[in-house]
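1. what shape does this take:
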Amino acid sequence: MKVIVAGAGVLGTAVARALAVAGQDVLLLDRGRPGAGTTSTTFAWTNANRKLDPAYHRLNVAGMAEHSDLARQLPGAAAYFPSGALHWANSASAPWLTDNVDRLRALGYPVRWVERDEATRIAGALRIPLDALSFAHFPSEGYVLPDRLLGNLLADAERHGATFATGEVTGVDDGPGGVSVTLAGGEVRTADRVVLATGRWSERLAADAGIALPMLAGVERGSPAVGLLGYVRAPGIALRCVVHSPGLNLRPAAGGHTVVQALDLNAGVDPADPPSPDGPIAREIARRLSAVLPEPAPAPDIDLRVGFRSLPADGHTIAGFGSPRVYCLVSHSGVTLGPLLGRLAATELVTGRGQDLLDAFRPARFAGGPRTDFAADQHATRLGEQ
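-> Model prediction:
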């Protein structure tokens, strides 16, 4: 079977690799370098921490386990780190954290309360503020290095016979004569199946094939699709795990660096006028980081990057056939779910057998009209919410 996969982010590359391992003829297309879209600006925390829908929670728990399985199979330097995650709360956020821990314990999700001294050992070289009152440790969570994961997935896909090519897919046609994609230069490529893994561009491309795939695609100031990450160039921080605090989230990055995130500041980010290195948003993130660095520490040097999340209109993953030969794959939880969705989608494409974990996430749920029940106030803005 010949399969064209449009989009070389973590989802597209994962499904291309799984299809190639299964012996299929795979062409992976992207308009730029692999992972240059949403995958390049993700906090990359693997978790099922605030996935409130039961089916979505189960899917993300399975996604976490899939990372461990895949790490044993992929060549290349380690890209997945089951480091655990530490959340701490002050008086304002402690009730929220307690409710979340109680909810997750009822689901059997691994979490335990720890004291300040243990929290300090778990986190590494951070100074926990005196106003931190409660500490929860989530030992099954972790993080990935997105660029490294993409590189490993692509190398393994090519090792199993997949081909990557640069080409912008501008149209998809699933008609009586078969399925094809049209590239920006007018070239038409045909296949037995097409996988749309084009993130926030999926709605327009799916519409070409008569598929309703509503996305929250706005990129203006205040849009829930807009996010901001800070890449700390200095100082180096000996961080041992993912950390969530009331004002700042942190995760380790390659080379001893750190990625930081202040979710409450996202609403003030205008992609048309990105935050300047010395502007108020940059200064506030630096101030919050300085507050948790061991003293004495130099002023942080942080590179800010604006990113755009892939948000289906109802906030949940889309996985399944939208038409007889076009398979759609979109998720806000792409890093946690990428390896799992890649394997499950490939299984459905090759065998024709539906995978139970994906039943709640079919594109057909939008057939009666766009669902837009993902409200902006549900978006990640508080401690531990992604």
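2. CA atoms for contacts and neighbours, from now on please.
-> Noted.
3. please enumerate the helices of the stretch 251-386 of the chain.
-> 280-290, 334-351 (DSSP state H, counting those that start in this stretch).
4. what lies in contact with the first one?
-> Contacts of helix 280-290 with the rest of the structure, by CA atoms under 8 Å, 6 or more residues apart in numbering, involve G247, L248, A262, L265, P275, S276, A297, A299, P300, D301, I302, L304.
5. ok, the closest residue to the last one other than its chain neighbours - contacts?
-> Once its chain neighbours are removed from consideration, L304 has its nearest residue in G230; the separation is 4.5 Å (CA to CA, 6 or more residues apart in numbering). By CA under 8 Å, 6+ apart, the contact set of G230 is V259, V260, Q261, I302, D303, L304, R305.
6. try 6 Å
-> G230 makes contacts with V259, V260, I302, D303, L304, as judged by CA atoms under 6 Å, 6 or more residues apart in numbering.
7. can you put the helices of the stretch 251-386 of the chain in TSV and add distance to I237 and mean neighbour count?
-> Putting the helices of the stretch 251-386 of the chain into TSV (distance: least, CA to CA, whole Å; neighbours: other CA atoms under 10 Å) gives the following:
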stretch	distance to I237	mean neighbour count
helix 280-290	11	17
helix 334-351	23	23
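8. A191: which of those is closest?
-> helix 334-351 (12.8 Å; CA to CA).
9. and the closest one, what other elements does it pack with?
-> helix 10-21, helix 54-71 (3 or more CA pairs under 6 Å, 6 or more residues apart in numbering; DSSP states H and E).
10. go again with 8 Å.
-> Judged by 3 or more CA pairs under 8 Å, 6 or more residues apart in numbering; DSSP states H and E, the packing partners of helix 334-351 are helix 10-21, strand 45-46, helix 54-71, strand 318-323.
11. of those, which stretch is the most buried?
-> Comparing the helices and strands packed on helix 334-351 by mean neighbour count (mean count of other CA atoms under 10 Å), helix 10-21 ranks first with a mean of 29.
12. this one next, for a side-by-side:
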Amino acid sequence: MACGPWTPEVVAPLGVHIPNGSPVSMLVTSQPCDHRLQVVMNTPRAAVRPNPGNTIAVDHDWYEEHIAAQADGQYNIDTSVINQLMAEAGNLIGDGAPLKASSWKIGVKPISSDGEPVVGELQKVPGCFVVFTHSGATLALILGEILTQEMLTGVRHPMLATFRPERFS
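-> Alright, predicted model coming up:
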């Protein structure tokens, strides 16, 4: 089960407690640019990763206080904050010129209250596995592989020991 920021609400009726620390955050996609970025970079002011179409995906958490909720349930942020984030990202790649934003999405980022991924079989619901994390770009492949092995063999992988849902029990 992977239900994004609503995962704790979905598993609660099953008697499983996963504290939700999901903040409202933003992901910005750059305009296409000539870059050679091939890695995910997490720095104090910008997190950047290569994205399809020769674009860069950029996010962080320092600007979350600038996101404003609207009466209709939507969110907005001043474009000056987006420009500042893209300037930070531009300092990390290329010639240091600010990247130009093509689009941005604001929504709830799935994060547990302790900030760590929640991954593994629910002890209270055998056969039901959960993944609750924002780290999809960096962890998706290995988590898929490890969970597949756990599902097929029933053997708990030691790499998930500190990330299991029962740590909140």
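13. on that earlier part again, wait, which of the helices and strands packed on helix 334-351 of the first structure is closest to A254 of the first structure?
-> Nearest of those (CA to CA): strand 45-46, 14.3 Å.
14. could you check how far the aligned partner of R240 of the first structure in the second structure is from L92 of the second structure?
-> Applying TM-score structural alignment, one finds that R240 of the first structure aligns to L37 in the second structure. Distance, L37 of the second structure to L92 of the second structure, using CA to CA, to the nearest Å: 10 Å.
15. need the residue closest to the centroid of the second structure.
-> Most central in the second structure under CA atoms, centre = their mean is H134, positioned 2.3 Å from the mean C-alpha point.
16. break down the stretch 251-386 of the first structure into its strands, ranges please.
-> Per DSSP state E, counting those that start in this stretch, the stretch 251-386 of the first structure carries strands over the ranges 258-261, 301-308, 318-323, 326-330.
17. will you turn those strands into CSV that also has distance to R189 of the first structure?
-> Formatted as CSV, those follow (distance: least, CA to CA, whole Å):
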stretch, distance to R189 of the first structure
strand 258-261, 39
strand 301-308, 28
strand 318-323, 18
strand 326-330, 14
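18. would you mind finding the most buried of those?
-> strand 326-330 (a mean of 27).
19. with the second structure overlaid, report how far it is off on average.
-> Superposing on the second structure and averaging over aligned pairs (mean CA distance after the TM-score superposition for the first structure), strand 326-330 of the first structure comes out at 2.1 Å.
20. output the residue interval of the second structure matched by that strand.
-> So strand 326-330 of the first structure sits over residues 128-132 in the second structure, by TM-score structural alignment.
21. and what of stretch 171-178 of the first structure?
-> So stretch 171-178 of the first structure sits over no part of the second structure, by TM-score structural alignment.
22. again with stretch 122-132 of the first structure
-> Going by TM-score structural alignment: stretch 122-132 of the first structure matches no residues.
23. so the match of R240 of the first structure sits in a strand?
-> No - applying DSSP: H, G, I helix; E, B strand; the rest coil, one finds L37 of the second structure to be coil, outside a strand.
24. among the contacts of helix 280-290 of the first structure, who's most crowded?
-> Greatest neighbour count in the contacts of helix 280-290 of the first structure, by other CA atoms under 10 Å, goes to A262: 25 neighbours.
25. distance of it relative to L229 of the first structure?
-> Taking CA to CA, one finds A262 of the first structure at 8 Å from L229 of the first structure.
26. map N76 of the second structure onto the first structure.
-> Under TM-score structural alignment, N76 of the second structure pairs with P274 in the first structure.
27. that match: what's it in contact with?
-> Counting by CA under 8 Å, 6+ apart, P274 of the first structure has contacts V306.
28. what of C128 of the second structure?
-> M1, E121, L122.
29. try it again with 6 Å
-> E121, L122.
30. before we move on, what about R193 of the first structure?
-> Contacts of R193 of the first structure (CA under 6 Å, 6+ apart): V3, R325, V326.
31. give me that answer again for 8 Å
-> R193 of the first structure sits in contact with M1, K2, V3, I4, V179, R325, V326, Y327, L349, where contact means CA under 8 Å, 6+ apart.
32. how near is it to R200 of the first structure?
-> When R193 of the first structure is compared with R200 of the first structure (using CA to CA), they lie 21 Å apart.
33. what of V179 of the first structure?
-> In terms of CA to CA, V179 of the first structure sits 22 Å off from R200 of the first structure.
34. residue in the second structure matching the residue nearest to L304 of the first structure?
-> Aligning on TM-score structural alignment places G230 of the first structure opposite V28 in the second structure.
35. wait, a helix at that match?
-> No - the assignment for V28 of the second structure (three-state DSSP) gives strand, which keeps it out of a helix.
36. so which of the helices and strands packed on helix 334-351 of the first structure comes closest to A89 of the first structure?
-> strand 45-46 (18.6 Å).
37. start and end residues in the second structure for that closest one, please.
-> By TM-score structural alignment, strand 45-46 of the first structure lines up with nothing in the second structure.
38. and that strand, what does it pack onto?
-> Using 3+ CA pairs under 8 Å, 6+ apart, strand 45-46 of the first structure sits against strand 142-144, helix 334-351.
39. out of the ones you listed, which comes closest to V269 of the first structure?
-> helix 334-351 (22.3 Å).
40. re earlier: the closest residue to the match of R240 of the first structure other than its chain neighbours - how many residues pack around it?
-> Once flanking residues are discounted, L37 of the second structure sits nearest to P50: 5.9 Å by CA to CA, 6+ apart. Using other CA under 10 Å, P50 of the second structure has 19 neighbouring residues.
41. before we move on, what about the one 5 residues further on?
-> Neighbours of T55 of the second structure under the rule other CA under 10 Å: 21.
42. my guess is it meets T29, correct?
-> Yes - contact criterion CA atoms under 8 Å: T55 of the second structure and T29 qualify, at 6.6 Å.
43. tell me the helix or strand right after whichever strand or helix holds T120 of the first structure.
-> According to DSSP states H and E, T120 of the first structure maps onto helix 116-123. Later in the chain than helix 116-123 of the first structure, the nearest helix or strand by DSSP H and E is strand 134-138.
44. one step back: output the contacts of helix 280-290 of the first structure in JSON lines, with distance to D102 of the first structure appended to each entry.
-> Listed next are the contacts of helix 280-290 of the first structure as JSON lines, based on distance: CA to CA, whole Å:
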{"residue": "G247", "distance to D102 of the first structure": "22"}
{"residue": "L248", "distance to D102 of the first structure": "23"}
{"residue": "A262", "distance to D102 of the first structure": "25"}
{"residue": "L265", "distance to D102 of the first structure": "28"}
{"residue": "P275", "distance to D102 of the first structure": "38"}
{"residue": "S276", "distance to D102 of the first structure": "40"}
{"residue": "A297", "distance to D102 of the first structure": "37"}
{"residue": "A299", "distance to D102 of the first structure": "38"}
{"residue": "P300", "distance to D102 of the first structure": "36"}
{"residue": "D301", "distance to D102 of the first structure": "38"}
{"residue": "I302", "distance to D102 of the first structure": "36"}
{"residue": "L304", "distance to D102 of the first structure": "35"}
